[in-house]
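**Student:** sequence and computational prediction follow.
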Amino acid sequence: MPLSHPVVVGVTVFQPDEAQSAALCRRVEADPRRTVVFDNGGLPEAAAARLIGDGALVLSEGRNIGVGGALDAIVRTASEAGARQVLLLDQDADFSAQQISALEAALGRLQGSGVPVALVGPRPEAAPGRKAPASPRRPYRSDHGSLAPVEYLATSGSLIDLEAYAVIGPFRSDFFIDGIDLEWCFRAWAAGYGCWMDTGTALPHRVGAGVIRSEILGIEMPRQPLFRMEVYLRNSVYAWRLSHVPRRWKLRQAAYLPLQILLYWADAGYRPNVLARLALGVLDGLRGRLGQPRGLP
């Protein structure tokens, strides 16, 4: 089917509940842009049929291939369809067609000023009871009006330029779920393409199931399932060996990860098996053992 708009919307889903499936169907009905949905498992047949009937393309490999693999499948499909950009969302994202247009305009302003752009994304906000993803500013870079250069942005809500993607390369499918956006954005900056946050456009994020806080340690983090925390540690430690990841980030993580481990372990009741799994995640990162995590639902 020929595209009527240069932007394709890509949505990754995994075991969406009834409300999430219904919201996805409504957004496809309301947005004239072509939507590509990648089902990593659990999309109801009725919802898939409704999406297809409304013009969406539903992809699946019949198993959970992880977020990185799903994102790359969406991008390949969008590129083959002739799109110039792809807007990536997860199943929780409440992001309107008007907000996508705002990102399109922002990307156009940057490119019109001769700025090489990998992506433009919204300002992350915390949904009630959650923690917003970090988006630290890129040092030694100036703002372009309401657009701020950032080290990395969550993929959900990011408008990816496909010409830049072709140069930067695919998302890391072997990271599976955590740190994928961070690694790709650092790789983008190393290749000469910037990642920009539109401070005038916001997207609430629903990471994890609440927040773990410690006033003593002065940190807070999302409350994640054990397999997610293990993968986060694994990928963070593995990233220390990547030359395009800045030394400043590696040093920060070297100080921060032990505090996160302690906070997570305390929240889990200091159970020995939890600490053992966290230690395995760190060891996997040191040894370069990536791919599908243990304990995957």
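**Tutor:** It's in. Note that the coordinates shown come from a computational prediction; the quantities given were computed from them, not determined experimentally.
**Student:** going by C-alpha atoms from here, please, whenever you check contacts or count neighbours.
**Tutor:** Fine.
**Student:** measure how buried Asp178 is and give me the count.
**Tutor:** Residues near Asp178, counting by other C-alpha atoms under 10 Å, number 20.
**Student:** how about the contacts made by it?
**Tutor:** Asp178 makes contacts with Arg228, Val231, Tyr232, Asn235, as judged by C-alpha atoms under 8 Å, 6 or more residues apart in numbering.
**Student:** which of these lies closest to Gly62?
**Tutor:** The nearest member of these to Gly62, counting by C-alpha to C-alpha, is Arg228 at 21.4 Å.
**Student:** secondary structure element for the nearest residue to that closest one once chain neighbours are set aside, which one?
**Tutor:** Counting by C-alpha to C-alpha, 6 or more residues apart in numbering, Arg228 lies nearest to Asp178, which is 7.4 Å off, once chain neighbours are set aside. Assigned by DSSP states H and E, Asp178 belongs to no helix or strand.
**Student:** what about versus this one:
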Amino acid sequence: METMKSSLKLVVGIVTYHPSQQTCERIMMLAEKGIPFLVFDNTPGENFWPTAIHPNVIRRGLNLGLGVALKALDEASQQAGYSHMLYFDEDIVFDENTILWIHQWYGHHQPDSRAGLIWFNYHFKGAKAPEKSEAYPIKIAMSACSLINLEAASLIGGHTDRWFLEGIDYDFCFRLVQNGFQLLGVDHCPGIDPFANQPGIFYTDKKGRKRLVRIQPMKRLWNFWYALLDLTWRSLIQGPRNYAYLFFRNIFTYAYDQISAICWTYWIRLWKK
């Protein structure tokens, strides 16, 4: 397959907290394959990472949360001269083919510099050759599996460190849109599995998509609802106002998901008895 010459200078970014053996193996795979990467480790205590990758690991010995970690990765990646960061949560499965496919996709499609974020896990619809997989506009994205334009991130001040965990990706996408950047979705990237390392119950919805059912701690629910209310208010005041509906609706969607998770979890337990 021929691709156009690409200006993409990609680094893989990962945030960890008490990483599993599988997460460590994926990170060591990046090191062995010579794929540029940076890790922000939120695990408290002593540095347990192999000496060979110490230059690639940012540690402060405390759990500072996802917001601080992503902001630090934004800044470190840009300072190191990379144009884009491909971010993965520690529990997202990916492999070398994932990185290669994204490189080839970028080289073929050459997205505009106004593409602030490209989400490669929007709705997986089966693998395709990268030149045949078209990007399309989306309104919001998760951080995980996203290719982040570091120049765009710098212009908007990077990820917020006001919040510990919930709502950080929504806030980042919202500020990109406010500043004229695009959010794009791509459906056919191979090797990504967002469910393999996730605890909970899974089911397939009417559209054939795999869904995760998991009861969240109440503190996490309150934090996410607070973030969504904050984003709703800001979108009403600052615009674009159509995002107010999106954020406010998600308050009820998230509540419904939790009620469903409770029902599914206890029904499954009773059924297994």
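**Tutor:** Nice, thanks for sending it over. These numbers come from a predicted model, not from an experiment.
**Student:** so how far is Ser158 of the first structure from the residue nearest to Arg228 of the first structure?
**Tutor:** From Asp178 of the first structure across to Ser158 of the first structure, the span is 16 Å (C-alpha to C-alpha, to the nearest Å).
**Student:** now do the same for the residue nearest to Arg228 of the first structure: its match in the second structure.
**Tutor:** The alignment partner of Asp178 of the first structure in the second structure, by TM-score structural alignment, is Glu166.
**Student:** buried sites along the longest helix belonging to the second structure?
**Tutor:** Determined from DSSP state H, the single longest helix within the second structure is helix 242-272. Buried residues in helix 242-272 of the second structure, counted by 16 or more other C-alpha atoms under 10 Å: 243-244, 246-248, 250-251, 257-258, 261-262, 264-265.
**Student:** and stretch 224-238 of the first structure, by the same measure?
**Tutor:** Buried residues in stretch 224-238 of the first structure, counted by 16+ other C-alpha under 10 Å: 224, 226-238.
**Student:** relative to Arg220 of the second structure, how far out is the match of Asp178 of the first structure?
**Tutor:** 7 Å.
**Student:** ok so Val282 of the first structure is a helix residue?
**Tutor:** Yes. Assignment of Val282 of the first structure by DSSP: H, G, I helix; E, B strand; the rest coil places it within a helix.
**Student:** who's in contact with it?
**Tutor:** By C-alpha under 8 Å, 6+ apart, the contact set of Val282 of the first structure is Glu230, Leu233, Arg234, Val237.
**Student:** map the second one across to the second structure for me.
**Tutor:** Read it as Leu233 of the first structure. Checking TM-score structural alignment: Leu233 of the first structure goes with Trp225.
**Student:** so Ala48 of the first structure makes contact with Val58?
**Tutor:** Yes. Counting by C-alpha atoms under 8 Å, Ala48 of the first structure touches Val58, with 6.9 Å between them.
**Student:** strands of the stretch 101-250 of the second structure, start to end?
**Tutor:** For the stretch 101-250 of the second structure, the strands defined by DSSP state E, counting those that start in this stretch cover 115-119, 136-137, 146-149, 182-185, 201-204, 210-213.
**Student:** closest one to Phe40 of the second structure among those strands?
**Tutor:** Phe40 of the second structure lies closest to strand 146-149 among these, at 16.2 Å (C-alpha to C-alpha).
**Student:** ok, the match of Asp178 of the first structure to Ser235 of the second structure distance?
**Tutor:** For Glu166 of the second structure, the distance to Ser235 of the second structure - C-alpha to C-alpha - is 18 Å.
**Student:** go on, Val93 of the second structure?
**Tutor:** 34 Å.
**Student:** same thing with Leu100 of the second structure?
**Tutor:** Counting by C-alpha to C-alpha, the separation of Leu100 of the second structure from Ser235 of the second structure is 37 Å.
**Student:** now do Ile14 of the second structure
**Tutor:** Note on Ile14 of the second structure: its distance to Ser235 of the second structure, by C-alpha to C-alpha, is 29 Å.
**Student:** which of those two has more neighbours?
**Tutor:** For Ile14 of the second structure and Ser235, the more surrounded residue by other C-alpha under 10 Å is Ile14, and the numbers stand at 25 against 21.
**Student:** find the residue closest to the aligned partner of Arg248 of the first structure in the second structure in space, skipping its chain neighbours.
**Tutor:** Aligned counterpart of Arg248 of the first structure in the second structure: Asn242 (TM-score structural alignment). The shortest distance from Asn242 of the second structure to any non-neighbouring residue, by C-alpha to C-alpha, 6+ apart, is to Ser235 (7.7 Å).
**Student:** list the buried ones in stretch 184-204 of the second structure?
**Tutor:** Leu184, Gly185, Val186, Asp187, His188, Cys189, Pro190, Ile192, Asp193, Pro194.
**Student:** determine which two of the residues you listed are furthest apart.
**Tutor:** Pairwise distances across those peak at 19.5 Å for Leu184 and Asp193 (criterion: C-alpha to C-alpha).
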